[in-house]
Structure formats: C-alpha cells, structure tokens
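[1] here are the coordinates; sequence isn't available:
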C-alpha cells in the first residue's frame, strides 16, 4: 500500500533534490494537509479523505511548475514572525534576518528608520516590532507589494507607515532619518542562467533585477538620496550582491560616506554593507 510520503516523493523526486524533498514532504503534510509528522511517514495515501487528496494533488501540481512552497502556503517565516507573501513580493531570506539583527543590535531604540524597497514589509515591520520606540517608514514602487505589506502590518500589529515611491525618480523632501535600510534589486541579467526556476519564474522581476551595465543602480541612487535624507552621522544598511561588495564600498566612499564595513553572511559571502553619512 502506497504511503503518503512515497506518493509525494514519487511525484516530485525528478524536480527537487533529496534534502529539499524531505522539507517539502514535511510542510505538505503538517502545514498544508494538517496531518501529524507520523502520518506523513506511516500514513497511507489511500486513507486520505477526498478533500485532502484534492489539496494534495493541487499542491503537487503547483510544485511541479516550480512555484515556491511559500507562495502555495501564502506565508513565509521571518525573524520569528509569519509574513503573508504572494508572487508580487520577494520571499524573505535568512540572510536578510542577519541584516535586521545587526540594525537592532547597533541602533538606539527610538531611531527614525526608512526601509526602501520594502516588499512584504518584513524588514520594516520586524524593526517596528523589535524596536517599539522607533518610527519606521517603508517605501516601494509596487502597489501590489504595498497592499501585502499593509496587511502584514495589520496582522502583526506593527506601526509602520508605508508610501508608494519610485526611488529612481524621487526628489528628496525635508525629513531626516537616523537609518536607511534597503535590500534593493541587485541581480544582473547575466546571472539569470544560474538561478533556480522557482525564483526566476515566480518572484517579481521588479524586485530582483538590475541592468548588466549598471549593477549598482539602486545602491548609488539610494546613497545619493541618503545624503539628504539621513541625519548627521546617520547610518545606511544595504544587503548587497556578493559579487559587487568592493564596488559598492568604493561608491559609498566616493559619496563621502565614512566607517564603511562589508559584513559576511552565515554562508561566508559578502552580504551587508554599512556606512555613516
């Protein structure tokens, strides 16, 4: 008699590596079918109720199209919270948690914080939750992303103010922030060949890609704008493309930023840059 685990594996093993397949089987069983972990390993496929079989079939069909499991679930974990996600926003990554952790560790509780390219709002909302005295804004060009961020803000009972702003065409207004943080688009078109289909075919191009001939487009624009938006000695935090760490640091230096540091992520890659105005 075919076990549930065997059924899931047989339909997905040609697409996903063994380690990912184990994780997917656990998520499908526990979080989507609402079964116990034991049911996943010893439960029989034939014993599933028809309604759960239908959910299972649809889930597997979506995974066979390389749709990320987080979009299928409708949420992704980040820094101990559950954030609603959909194809209009990037799925939060563990590396970005390190960026948030660094800001919390280094910053006064009552900081004025601006998150540029907020997406699901995971950075801004987490900072608002973990730094209750902070005043936090999140900007994004995408109206779809901002709708998702607003829902997350409400669901998680945070206090972030969101604005629809195209940073590439933004004329700075009066207003001083202590911190600007951004995880902007930084993947060049030539890097597409190395990307997995579940990113390339599902996550929004608007949040991923920059021109091959200008990989620092967003970093430079944000840093230039930051010269006016940041308070004296205010700090900028970037999540970066690991291939352009030195170039990003040199760009910040050319704009008269100081105390520039490149920080490696948990995988040993250059991932974060910090600098003071």
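    Arrived safely, thanks for sending. Model, not experiment: these values are computed from the prediction. Numbering: from 1, shown residues only.
[2] going forward, measure contacts between C-alpha atoms and count neighbours the same way
    Noted.
[3] quick one: stretch 160-178 to chain centroid distance?
    20 Å (C-alpha atoms, centre = their mean, to the nearest Å).
[4] Tell me which residues of that stretch come out buried.
    For stretch 160-178, the neighbour count (16 or more other C-alpha atoms under 10 Å) marks 160, 162-163, 165, 167, 176-178 as buried.
[5] Tell me where the protein has helices.
    Along the chain, counting by DSSP state H, helices occupy 4-12, 18-27, 37-42, 50-64, 69-73, 94-106, 122-130, 143-155, 197-200, 205-208, 217-229, 245-254.
[6] distance of the residue lying closest to residue 129 once chain neighbours are set aside from residue 122?
    Closest residue to residue 129 apart from its sequence neighbours, by C-alpha to C-alpha, 6 or more residues apart in numbering: residue 158 at 5.9 Å. Residue 158 sits 11 Å away from residue 122, taking C-alpha to C-alpha, to the nearest Å as the criterion.
[7] Likewise for residue 135?
    Separation of residue 135 from residue 122 (C-alpha to C-alpha): 15 Å.
[8] again, but for residue 234
    22 Å.
[9] Among the two, which residue is more densely surrounded?
    residue 122 (31 against 21; other C-alpha atoms under 10 Å).
[10] I figured that one hits residue 83, correct?
    Yes - assessed by C-alpha atoms under 8 Å, residue 122 is found in contact with residue 83 at 6.9 Å.
[11] now the most centrally placed residue in the chain, nearest residue through space, not along the chain?
    The centroid of the chain falls nearest to residue 92 when counting by C-alpha atoms, centre = their mean (2.7 Å). Nearest residue to residue 92, sequence neighbours excluded (C-alpha to C-alpha, 6+ apart): residue 78, at 6.4 Å.
[12] here comes the other one, which I'd like you to weigh against the first:
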C-alpha cells in the first residue's frame, strides 16, 4: 500500500462519521506517529510503500476511529502548553481552553513577582487528572513548590509519568476534596499562594451536547456532576481555599459557561474579592479568578 492509497482508505472508511478536515487531521497525525513523516514530506512521497506491519497499525487505528475513540487515546499522548502528555481512558484529554487558564495564572504570578521578591510560590492543583495544569506551572515556575491532588489512583499514575516525561517536580497526593475528614497531612501542612482547579462541572442534563468521542471514552468521574448540585466542587474547594490560601492568595477555576453567574455569586457569598470572569478562545465564560483580600 502507498501513502496515496492509504489516504483514500481513510476517507472511504471515515467520511460518514467525520468531516473532511477531521479525517485529514487524523491521517496526518497517524502518519507522523507511525511513519515519522511531516505533512510536507507526505505531499512529496505519495508513492511511498507502507509495510504490512505499518498497514496493520493504520487499520487498527481506523477501526478505533470508527468506534469514535479519541485520536489522543489511540496514540497515547497529546500536547498541552508546548509539552507532551501521556493520556489514556483514566484521564481527561487536556483542552485548549485549559491552556488559557494556565497562561492566566502565569501572567498573574509574573505581575505579582515584578513587585515582590518572593518567587518560590506554593501552588495547589485540585483534581489534577493527567497533571497538565500542575506540570505546566511547575515547568514555567521552577522555583515554586507545586502540589497536585486527585481521587483517582489511575489518574495519579499517569500524572506522575507525565511529570517524569517533562522533567518536572510535582508533589502528587491521593485525596478526595469532597471528603476532607481524611485529609493527607501534607495537604494541610501548607499555605498556598495559588489554588487552581478544573473540577467536574458538566451537568447530567448537558450530556446531549457532548460528542460521542468524549461521552463514550473519557472518565465520567472527571466530567459530570448531579443536576441538583452542580457547584458541589466549587463550594468545597472555595471553603478549603479560605482556610489554606496565604494572605494575598488567589484561586483560579475553570467553570461551566452556563453557570458563570452562579459561580461568581458563590464566591462573593463566601467573601472572596477581586472576582474576575474571563471568556475562552471560543467566546464562552470559562475562567474565574478571585482573592481572599484586596490586592493588586
């Protein structure tokens, strides 16, 4: 089989499920993964012969795509904030909007440090999943101490691998933020300058909006909350932050766009100040920052 004929197979098998742009994207991603060819090389080598072993890899990947398995899970990795992360069914696939949250935190920290000699901040990521937020912050704030918690042992296993892969130090702890009666002593022995969380926030009633590649593959534990208590995690994390942030500490959340005003009100009622709501690259109300004391 040649590269050109392989491309035809991709469209024949996948065009009823995906758009032309998506099929092309899958094709180039997998050619890079299995043949180590860049897109420019593919154009120059349409008659390149593919071995039987490689054809099998492509066929298996096409079958997985037909079953709407995410391409990131098929190749076992993705990219986030210019870093590579291993992913599998036990962790959410990092999203571009979460990169914006990381960029916002780094911008805030940089602005603070311009007027503050303290650069070794304590940072806590709650519900770390693949570790993408914690590791990206640790990579860019080398003097800071970064902690990350998750309820899932399997997620923490992946996160620890990702920290090693990206040569970063993160203190990973197994912890259920909803059950702080069994708190890891390390967690409560610290005060944090920054607490960040991208917790479960999709309501059950919103499942109809979720594509099958997400709904049938990504961990529901990290995605969904009950309709009757959609701000459960924000409530618990905000209470934890009030007790465990430093005097001028800040909290950052990724949020449900449909519950933006409710989330802002929750933080106001708890006494947080300087609450700022931001939209993501898609124009959705997606991120909130707040502090426990008026500060610049």
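    Thanks, I have it. What you see is a predicted model; the values in this text were computed from it and never measured.
[13] now what about the TM-score between them?
    Once superposed, chain against chain, the TM-score is 0.95 (TM-score structural alignment, normalised by the length of the first structure); 276 aligned residues with a C-alpha RMSD of 1.6 Å.
[14] follow-up on the earlier one: quick check: the gap between the alignment partner in the second structure of the residue nearest to residue 92 of the first structure and residue 231 of the second structure.
    Aligning on TM-score structural alignment places residue 78 of the first structure opposite residue 80 in the second structure. As judged by C-alpha to C-alpha, residue 80 of the second structure and residue 231 of the second structure stand 26 Å apart.
[15] Also residue 126 of the second structure?
    15 Å.
[16] out of these two, which sits in the busier spot?
    Using other C-alpha under 10 Å as the criterion, residue 126 of the second structure and residue 231 rank with residue 126 on top: 26 against 23.
[17] Please name the nearest non-neighbouring residue to residue 97 of the first structure.
    Leaving aside its sequence neighbours, residue 97 of the first structure sits nearest to residue 79 (C-alpha to C-alpha, 6+ apart; 6.0 Å).
[18] The one you found: how many residues sit nearby?
    Here the number of neighbours of residue 79 of the first structure (other C-alpha under 10 Å) works out to 18.
[19] got it, and residue 211 of the first structure?
    14.
[20] hang on, isn't the residue nearest to residue 97 of the first structure packed against residue 126?
    Yes - with contact defined as C-alpha under 8 Å, residue 79 of the first structure reaches residue 126; the gap is 7.3 Å.
[21] and residue 132 of the second structure, what pairs with it in the first structure?
    With TM-score structural alignment as the criterion, residue 132 of the second structure pairs with residue 122.
[22] Tell me who's in contact with that match.
    78, 83, 92, 149 (C-alpha atoms under 8 Å, 6 or more residues apart in numbering).
[23] and which of the residues you listed is nearest to residue 199 of the first structure?
    residue 92 (12.0 Å; C-alpha to C-alpha).
[24] what does that closest one align to in the second structure?
    Checking TM-score structural alignment: residue 92 of the first structure goes with residue 94.
[25] if I look at that match, how far off is residue 113 of the second structure?
    28 Å.
[26] same question, residue 207 of the second structure
    Going from residue 207 of the second structure to residue 113 of the second structure by C-alpha to C-alpha gives 42 Å.
[27] Please pull up the equivalent of residue 239 of the second structure in the first structure.
    Alignment note (TM-score structural alignment): residue 239 of the second structure maps to residue 224 of the first structure.
[28] Just confirm that match contacts residue 255, I think it does.
    Yes - because the distance of 7.2 Å satisfies C-alpha under 8 Å, residue 224 of the first structure is recorded as touching residue 255.
[29] Residue 180 of the second structure maps to what in the first structure?
    By TM-score structural alignment, residue 180 of the second structure lines up with residue 170.
[30] Please list all residues in contact with the counterpart of residue 67 of the second structure in the first structure.
    In the first structure, residue 67 of the second structure lines up with residue 65, judged by TM-score structural alignment. Residues near residue 65 of the first structure by C-alpha under 8 Å, 6+ apart: none.
[31] returning to what we had before: among the helices of the first structure, which is the most enclosed?
    helix 122-130 (a mean of 24; mean count of other C-alpha atoms under 10 Å).
[32] compared with the second structure, how much does it deviate?
    After superposition onto the second structure, the mean distance of helix 122-130 of the first structure to its aligned counterpart is 0.5 Å, using mean C-alpha distance after the TM-score superposition for the first structure.
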